[in-house]
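K.L.:
Could you work out the structure for the sequence below:
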Amino acid sequence: MSPVLRIATEEWRWLRRDRVAVLGLALVLLLTAVSIFHAAEQREALAAERARRQGQVDKAFEASPDRHPHRMVHYGHFVFRPLNPLAAFDSGVDAQTGHTLFLEGHRQNSANFSEARQSTLLLRFGQLTPAFVLQVLAPLVLVFAGHAMLAREREAGTLRQLLAQGVRPAQIVQGKLLALAGLAVVPLLPAWLALAWMALATPASALLACVLAAGYTLWLALWVLGTVCVSAWLKQARSALVALLAVWAVGVMLLPRLAAEWAAAERPLPTRVETDIAIARELAALGDSHDAKDPYYATFRARTLAQYGVSRVEDLPLNYKGLVAMEGERLTSELFVKYAAAGFAQQEAQLQAVDRFAPLAPVLALRRLSMAAAGTDLAAYRSFLEQGERHRYQLVQALNRLQAEKLTLATDRSSRDDRIGAAHWHDLAQFQFEPAPARQALHAAAPAAAVLLLWLAALAGALALATRRIAQVMR
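P.N.:
So this is what the prediction gives:
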């Protein structure tokens, strides 16, 4: 047996006698397994519920009686955000963002009914997901299990004995790394199996599942290297434990929170009320379609009459009220898109401000990579809202077009002839969400992966220096 493997075997034997290490490892393994089953079951239940609700509102829309098309515009419709299959691994921002959009004319609504607002305080504190266990709890177990690996040998005097027997310092360090890496595989193994199952049994991208697996493997590799490195540099196991716990508390718990608070204070977002007031002011400046003397719509009327070569709106081949409704919706929708894009640009600026702390707290980079691969980041949420807005605009304009083409100006809202058949509502409100391609998620995850790799290289260099220092001190 090679010295490296022998040292690792002896370390595993020692850890089996350490009740704290065994209990911590068993607990994190149990939490990983429970979180996987719980998150998968919750995701399936939520996906089934949203699909059922979507089917109900689609049938309700199509079952509407004969109506005026513009009444259908205000009657509105609901669309529900489908869940990404990998959201069972990392829920990301899904629990805090809404999943239901109400689509209606002349207004762009925000997504409502987030899980955090409708659930208990426990969910608002944090969901038990595989991502949470691996990001927060697994490193803590590695710290308790590995903080004394080299410091203990130095305190007991066995390190000098190993060197005197001809074992090289690099072999000692490699054996300790192998032992701690074996412990890190314990919580990683069920996560790997869960991701493999998601890739095979669901429409999830196998490539993105592999990215998630690689990201969390790299994350725990950082803690394996860092724990052994600190244990190699410090002379006492107690000092190594305190130092590693301080790093965990600051880097995993404190800095991410401070980074988010600082970004929110540095680049505050306008409230919904402020945005609505700004939009209302611009809408008033655009023009009032109900005022025949409004300058903009007077120009629009003249342009429309010239386009069709007539002198009166009554002589138009289309219902003029429907044309006005289409023009008004076009103007307001452009305004909605502009403000929505500005809001998302501010949120992206906040994320970039948080990313500046990633070199100090690599867990921020891991979260970026994890949410991007799982399809639960801000970009995925934005995609849903933008696709929902495009669908809303197409739906409203289709109804306005029905008003322009199926009704005349004389009968529009002046008699019982202002209704059209219910058959026109069929297949009009169907919403098909298109998830982002895998390459987009990979592009978003690449900077985060680079930060993790740089940390890995830095820790490897520090451990190499510590290994050389062991040889020099023991001479």
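K.L.:
can we go C-alpha only for contacts and neighbour counts from here?
P.N.:
Will do.
K.L.:
distance from the centroid: which residue in this protein tops it?
P.N.:
Centroid-distance maximum for the chain: residue 311 at 55.5 Å, with CA atoms, centre = their mean.
K.L.:
Just say helix, strand or coil for that one.
P.N.:
The local conformation at residue 311, judged by DSSP: H, G, I helix; E, B strand; the rest coil, is coil.
K.L.:
For it, list the residues it contacts.
P.N.:
When contacts are counted by CA atoms under 8 Å, 6 or more residues apart in numbering, residue 311 touches residue 305.
K.L.:
And residue 73, by the same measure?
P.N.:
Listed by CA under 8 Å, 6+ apart, the contact set of residue 73 reads 104-105, 396, 399-400.
K.L.:
Wasn't it part of a strand?
P.N.:
No: using three-state DSSP, the secondary structure at residue 73 is helix, not a strand.
K.L.:
can you map out the helices along the stretch 351-475 of the chain?
P.N.:
Secondary structure of the stretch 351-475 of the chain (DSSP state H, counting those that start in this stretch): helices at 362-374, 378-406, 438-473.
K.L.:
Could you measure from residue 282 over to residue 332?
P.N.:
Distance, residue 282 to residue 332, using CA to CA, to the nearest Å: 9 Å.
K.L.:
my bad, residue 135
P.N.:
Using CA to CA, residue 135 is found at 44 Å from residue 332.
K.L.:
just checking, residue 260 touches residue 356?
P.N.:
No: using CA atoms under 8 Å, residue 260 is not in contact with residue 356, being 10.9 Å away.
K.L.:
Comparing these two, which shows the higher neighbour count?
P.N.:
Between residue 260 and residue 356, residue 260 has the larger neighbour count (other CA atoms under 10 Å), namely 17 against 13.
K.L.:
to compare against the first, here's another:
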Amino acid sequence: MKLLHAEFLIAKQLRHSVFKNKAIFIITLFIGILLLYAAFSGWDNYKNQNETSEKYQHESREDWLKNPDKNPHRMAHYGNFAFRKSTSLSVFEFGMEPFFGNAIFLEAHKQNTANFSEAGFSSSMLRFGEISIAMVLQVLLPLLIFFLGFNSISYERENGTLKILLTQGINWKQLLFGKILGVASVIMLLFVPTILILVTIWLFLQNFSVTADDMIKMVLFILFHFIYLIFFCAIAVLVSAVSKTSKNALVLLIGIWLIFTIVLPRTTQAVGAYIYESPSKIQFNSDIEKDILKEGDSHNPNDPHYKAIKDSLLRTYKVDSVQKLPFNYSGYIMTEGEKISSKIYNEHLKELLKIYSKQNSFSKAVSFLNPYIAMKNLSMGLSNTDYESYIDFQKQAEDYRYKMAQKMNGLQIKYISNKKMPGKPSIIGKEHWSDLEEFHYETKGIGTVLKNEIVSVISIILWIMLLLILIKIAAKKLKAI
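P.N.:
The predicted structure follows:
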């Protein structure tokens, strides 16, 4: 108990001395205001995006159902839209959401990418990032921690009080943990209210009805951000302890902050993209088109591949023309064409995603050198605003698109006659359009998130273990002078 009492006294003394500095008080107040702004901005962004998505998803569905009687193949080309709604945690972590589209146009024989991203309608300033709660917690609070802790021990050494403290029965272990606790207590004055606001908003957005999956995500979001901030508190105090002067400690800590939050993240992205170069969008689409043409053109009646299918059907049903087949031949061919083109697209997409996965794995590997990257990746994963969430949305939309196209082809096979009757169009009743269910995007569960971000979790744990080891070593090796 005496040990803990000494550490609490050291922490209390540091906390009181911090707020005697008006500059620190102003900076802390400014960051507090930024956190409030970030909460409001996230709330407003979430509300606007989801209201817009819901509105246009509903309109798209209504437009689909209001189509008159027509040929099912025309309906397949008429298409539909898939919209991605934001999750409640995206209020606090925007992640890659502003740069990825949230709507995909779905049509037969063609796979489209997501469009209508916020970045597409914004200025180049968006590249510098938006002010979110996660950004303040991950970037600005560590900088504030460094300003709070850079002279926590070095100043004691400079004015001679460090030697007095150590001769009065305080050991280095108590001093280090006491100073870390002191810096952390100041940061908690910002962190705890932020978390209370965060949880309140989060509960309100979900009408105070949350699933176990969402609850685990929220708890992990708070826990890992807490650990992350304590980590920087320890870094600040350790650097101050090994520095001869406060000036040297401040310069070193600012250098660490720049490397962690600016230099390494930008560098790893560029290096990963350079090592694992991906094809351009034009090249990607061109390669798909070439492979589809090799398999055959379903719209060309004389294409060798589809001519062979026709001949096989005629032999099987023992008829001499497609008009005598017991089902709609055109719909059957369109079904085959959709199956082939989708398979080819998915094969190319799989190869492209392998390249992107290598790029991302390079960045994730660097998290062992940079806790900021680990925390950022984990935070985006928990809020479903990461790259994997975007790809998951693309895949769900593609599955729905394929289902839509084949549903319409199936209706054509079943209800449209091969024989064209003069004055009688080849159409079916509009009541069939409701046979296709509305698109709903399902977010990744906590198990999938942790599996995707296991490297980030391990990295953060290893960093904490390393710091504890360094504190233990420092407690034995540090000198008062």
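K.L.:
center of structure 1 - which residue?
P.N.:
Geometric middle of structure 1 (CA atoms, centre = their mean) lands on residue 377, at 2.1 Å.
K.L.:
What is the equivalent residue in structure 2 for that residue?
P.N.:
Pairing criterion TM-score structural alignment: the partner of residue 377 of structure 1 within structure 2 is identified as residue 386.
K.L.:
Now that match: closest residue in space, sequence neighbours ignored.
P.N.:
residue 380 (4.9 Å; CA to CA, 6 or more residues apart in numbering).
K.L.:
In contact with residue 436 of structure 2, which residues?
P.N.:
Counted by CA under 8 Å, 6+ apart, residue 436 of structure 2 has contacts 404, 407.
K.L.:
and whichever residue in structure 1 pairs up with residue 9 of structure 2, helix, strand or coil?
P.N.:
Taking TM-score structural alignment, the alignment pairs residue 9 of structure 2 with residue 6 from structure 1. Three-state assignment for residue 6 of structure 1 (three-state DSSP): helix.
K.L.:
Next, count neighbours for the residue lying closest to residue 6 of structure 1 once chain neighbours are set aside.
P.N.:
Spatial nearest neighbour of residue 6 of structure 1, excluding adjacent residues (CA to CA, 6+ apart): residue 175 at 7.5 Å. Neighbourhood size, residue 175 of structure 1 [other CA under 10 Å]: 23.
K.L.:
And the one 3 residues further on, by the same measure?
P.N.:
A count of nearby residues for residue 178 of structure 1, using other CA under 10 Å, gives 20.
K.L.:
what separates the aligned residue in structure 2 for it from residue 228 of structure 2, distance-wise?
P.N.:
Mapped onto structure 2 by TM-score structural alignment, residue 178 of structure 1 lines up with residue 181. Distance, residue 181 of structure 2 to residue 228 of structure 2, by CA to CA: 14 Å.
K.L.:
one step back: how near is the residue farthest from the centre of structure 1 to residue 290 of structure 1?
P.N.:
Counting by CA to CA, the gap from residue 311 of structure 1 to residue 290 of structure 1 is 20 Å.
K.L.:
corresponding residue for residue 111 of structure 1 in structure 2?
P.N.:
Under TM-score structural alignment, residue 111 of structure 1 pairs with residue 114 in structure 2.
K.L.:
Tell me who's in contact with that match.
P.N.:
Residue 114 of structure 2 sits next to 100-105, 394 when contact means CA under 8 Å, 6+ apart.
K.L.:
ok, now residue 97 of structure 1?
P.N.:
111-115, 381.
K.L.:
Give the equivalent position in structure 2 for it.
P.N.:
Match for residue 97 of structure 1 (TM-score structural alignment): residue 100.
K.L.:
for residue 332 of structure 1, same thing?
P.N.:
By TM-score structural alignment, residue 332 of structure 1 lines up with residue 341.
K.L.:
The helix ranked longest in structure 2 maps to which residues in structure 1?
P.N.:
Scanning structure 2 for the longest helix, with DSSP state H as the assignment, gives helix 22-65. Counting by TM-score structural alignment, helix 22-65 of structure 2 lines up with residues 19-62 of structure 1.
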